[in-house]
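Colleague: Here is my input, please return the structure:
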Amino acid sequence: MTTVPARERGLYHGWKVVIALFLAGMMVYGCGLYSFTLFITPLTAEFGWSRAATSGLVSAFWLAAPLTLAGDPIIRRFGGFRMIAAGVVIASLTLIAIGTCKSLIMLYALRLVMGVGKVLMACGVSILAAQWFSRSYGMAIATCYAGWHFGGLTMVPLTQMLIDHVGWRTTAMILGGAISAVTLPLLWLWTRVPSPAERGEIPEIGGRLPLSVDTPRAGAAPALGTVMAQPIVWWSMGVTMLGAVAYGAIITNEAALVDELAALRGLGHGLGAGAVSLTAVTALIGALVFGWAADRFPPLLLSTVDLLLMIAGAMGFVLVARGGGPLVIDLSAIAFGLAVGGFEPVVVPHMKKCLPQQWFGHAYGTWYLGYLGVLFAAPIALGWLHDVTGSYLTALECALVPVLLAFVPAVLAARVKALV
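Modeller: Prediction:
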């Protein structure tokens, strides 16, 4: 009988990989999404563009969604380090270039290219973490996702300060340079080894592999129809695509929404950045809590809690649009942030548990394609409704409807044993 070797002293290398991935997400997502939402107000003021156009600049980040289908083949061919590092460099260079732009079309093009960088980073993070963790994958991937929201917590106040002092253009260039400077050193140091097998280690144990143990080999990815036929995949697609309408619409417009209402009521400057920062810190907490819970509780229960938090946050912002004050803004940002943080950790770990290892990358890419498609369309729709009606109230009320409909696949999933 083969005995499992004792753990080597020191931190398991997989957690070093997670630290590097945490930093990658912190910079690419923190600067590329959270910080970029603060550019909406100065862009509107400088160019006189509509709110739909400027909101579209934020959501154009997701136009690279079809690339998610190639995530698994890319990482098989080039490895996680090259894939994630390429995404980081692309995001860095395009954000620097955005600081020089004066054309709406060019800004959209650069945001699309920046989205390519984000997709490469995000797909690489999820698949690479899956190669290092099995039993604790929920906590590991949640820690990686927490980095995205930690980026919002740390980069949003810095971004607002820079915009106030040096303008949005110089701010974009500074943030672009910071993405590569902060991220690449630890990626190079800790993620070049693609899996525990390459180090001769057992996942999550850290001991040396016995000579009699064969290292697993990646199998061929299944056909798309085979992937979509799995209950965990259609449940994931249904819940996240409907729930992501409010997620995408609000996260993109949160700063502009709060600043607009604050200006109308004379509540002062900077409340929008404060609300985004509060959303980011609670999203970080939500990611860690839901990631911990994903290793212990069924996905149907967790998705129900997450959707209820999303509804509470969206309804809170409706109350803000109807006249709610700073306390309502803060409570709405907290509920919304917890829901945002839990979105991926609720779904992705259970997808990994319910599918064969060689299927996970393909299934994740398929799910992420639909998810990003909604995140692209929802902010533009909300911005257009704002331009048509003159306020965010109708748009926020419309965003609530799909979240309520997300309970339909959740109820249908109650019949699937793996989800309850």
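Colleague: From now on I want contacts and neighbour counts done on CA atoms only, so please keep to that.
Modeller: Fine.
Colleague: Tell me the spacing between Leu69 and Ile84.
Modeller: According to Cα to Cα, to the nearest Å, Leu69 and Ile84 sit 16 Å apart.
Colleague: Ignore what I typed, I meant Thr191.
Modeller: Look at Thr191 and Ile84: by Cα to Cα, they are 9 Å apart.
Colleague: Same question for Leu120.
Modeller: 6 Å.
Colleague: Check Thr154 too.
Modeller: For Thr154, the distance to Ile84 (Cα to Cα) stands at 21 Å.
Colleague: who has more neighbours, those two?
Modeller: Neighbours per residue (other Cα atoms under 10 Å) separate Thr154 from Ile84, with Ile84 holding more: 28 against 19.
Colleague: compare with the first, here's sequence two:
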Amino acid sequence: MNVNVDEPTGAPAPLREATPTAVTVVGLAFVFNFLGRGVADAFSAYILPLEAEFGWSRQSMTGVFATYMLMAGLASPAAGALFDRFGPRVVYGAGLALLGGGAWLAGRIESLWQLYASAGLMVGAGVAALGMVCAATLIGRWFTRSLATAISIAYSGFGCGILLMLPLVQYLIDTVGWRSACQAVGLFVLALVPVCLALPWGRLAGRSRAHLAVARAPASTGPDTVSGATTDRPADWTLRSAMRSVAYWRLVQVFFFTSVGIYCVSPQIVAFLTESGFTPIAAASAFGFAGLLSTGGMIVTGWLADRLGFARAALLSFGLTSAGILGLLAISYQATLAALVGYVLFFGIAQGARGPIVSTMSNRIFAGPSAGTIYGTIYAAMSVGGACGSLAGGILHDATGGYRAVVLMSLGAIALAAEPFRPGGTLAGAIAARRAAPRIPA
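Modeller: Next comes the predicted model:
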């Protein structure tokens, strides 16, 4: 069945789809996203204390963030493949151990390479295991018609994590120091490992797999208008066949450039606002409040995508992001409360909004037993883009001595990310989506 991304993706799901177990699955995905991104993105609060103690350059600091993003990206396909093979207990348990261990070790570093290994590599691997690659695959086993809404709720854990963790970490740094703050966060996450392992994952993973239900649906006999290939049913999708489709690479483009645009500025937001004249706690709170707004923004984006179509929801979110970045540009000239409110409001509402859209499109287009692996490689583009963006942002800051060039780079990357959704663009045309069969209750 051909679906245009400018058309609604379907009517709201019936109530039977949101069973208690399905709701629990979405809630757990929310919590894991909250922990992963909340702990990892709170690194921005450590930049100034680390620079003060060790004298490291801003490029070195953003390089740590880039390493975390790169590792999260490179590990995402592996996390998806391991999830497809071994299930959530193994992957989520390992993710919590890596995230907590990396945070705890970061509080004991004495050299730069140790920071890269702990806060970069270990935390990045933990975020990959706890993130949306596994969550989207798991949620896809329980939801069909309201998949975008369900995924967006899980995605909103990103924003809540930033909202609560960043001000909390900043408070801990101000009161007990950055080392104790790192170790406290790490120990808390490690304490959750046995709790995770004890959960009834056999039931939560679904007694039957959604892709098996889809495979029993009527076969598609027409040509794939995106890839140009003819397939018999969605279970035929493999990573190799997906990578031959135009839709795959357009989704990669959206994720990569969105991440470049966001992460060339976000790791330096607290430092930028502090150096512009705002207090450290006000800067951290502003960044955290933007995360709060993103929670509602992601849920609304998923709801709009289910009803108005992916393209309209995506273009609206890109417009809001651009407006928020313009607020940062205004702050680079004169730090005013109005410009700060503009950044928090517009950037916050749209922060993370593309995630539910791309996740849902990937799960609909490439449904099948390899869905986790395929989405893992698409998700990797987001993390690689974040690594490139954060590293480039640090280099631009050190080269220019300010943030204006960083902000302008962010605007250009957001324009490239929005291009596939423009009228007449690839993702605004017909997308060969497979008919999803009703979920078989566990």
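Colleague: Any idea what the TM-score is?
Modeller: For these two chains in superposition, a TM-score of 0.87 is obtained (TM-score structural alignment, normalised by the length of structure 1); 397 aligned residues with a Cα RMSD of 2.8 Å.
Colleague: Which neighbours do Leu120 and Ile84 of structure 1 have in common?
Modeller: Here Leu120 of structure 1 and Ile84 have no joint contacts, going by Cα atoms under 8 Å, 6 or more residues apart in numbering.
Colleague: three-state assignment of Arg7 of structure 1?
Modeller: Using DSSP: H, G, I helix; E, B strand; the rest coil, the structure places Arg7 of structure 1 in coil.
Colleague: Look up which helix or strand the alignment partner in structure 2 of Val125 of structure 1 falls in, please.
Modeller: In structure 2, Val125 of structure 1 lines up with Ala135, judged by TM-score structural alignment. Using DSSP states H and E, the element containing Ala135 of structure 2 is helix 132-139.
Colleague: mean shift of the helix or strand just after that helix relative to structure 1?
Modeller: With elements assigned by DSSP H and E, the helix or strand that comes after helix 132-139 of structure 2 is helix 147-155. Compared with structure 1 after fitting, helix 147-155 of structure 2 has a mean deviation of 1.4 Å; criterion: mean Cα distance after the TM-score superposition for structure 1.
Colleague: what's the matching range in structure 1 for helix 147-155 of structure 2?
Modeller: Under TM-score structural alignment, the match for helix 147-155 of structure 2 is residues 137-145.
Colleague: what separates the matching stretch from the chain centre, distance-wise?
Modeller: 12 Å (Cα atoms, centre = their mean, to the nearest Å).
Colleague: ditto for stretch 28-47 of structure 1
Modeller: For stretch 28-47 of structure 1 - counting by Cα atoms, centre = their mean - the centre lies 17 Å from the chain centre.
Colleague: Would you state the helices of the stretch 51-200 of structure 1 in chain order?
Modeller: Ranges of helices within the stretch 51-200 of structure 1 are 51-59, 71-78, 80-98, 104-132, 137-190, 196-199, based on DSSP state H, counting those that start in this stretch.
Colleague: Highest mean neighbour count out of these?
Modeller: helix 51-59 (a mean of 25; mean count of other Cα atoms under 10 Å).
Colleague: In structure 2, what stretch matches it?
Modeller: Using TM-score structural alignment, helix 51-59 of structure 1 pairs with 58-66 in structure 2.
Colleague: ok, and the closest non-adjacent residue to the aligned residue in structure 1 for Phe347 of structure 2?
Modeller: Taking TM-score structural alignment for the superposition, Phe347 of structure 2 sits opposite Phe336 in structure 1. Closest residue to Phe336 of structure 1 apart from its sequence neighbours, by Cα to Cα, 6 or more residues apart in numbering: Gly313 at 4.2 Å.
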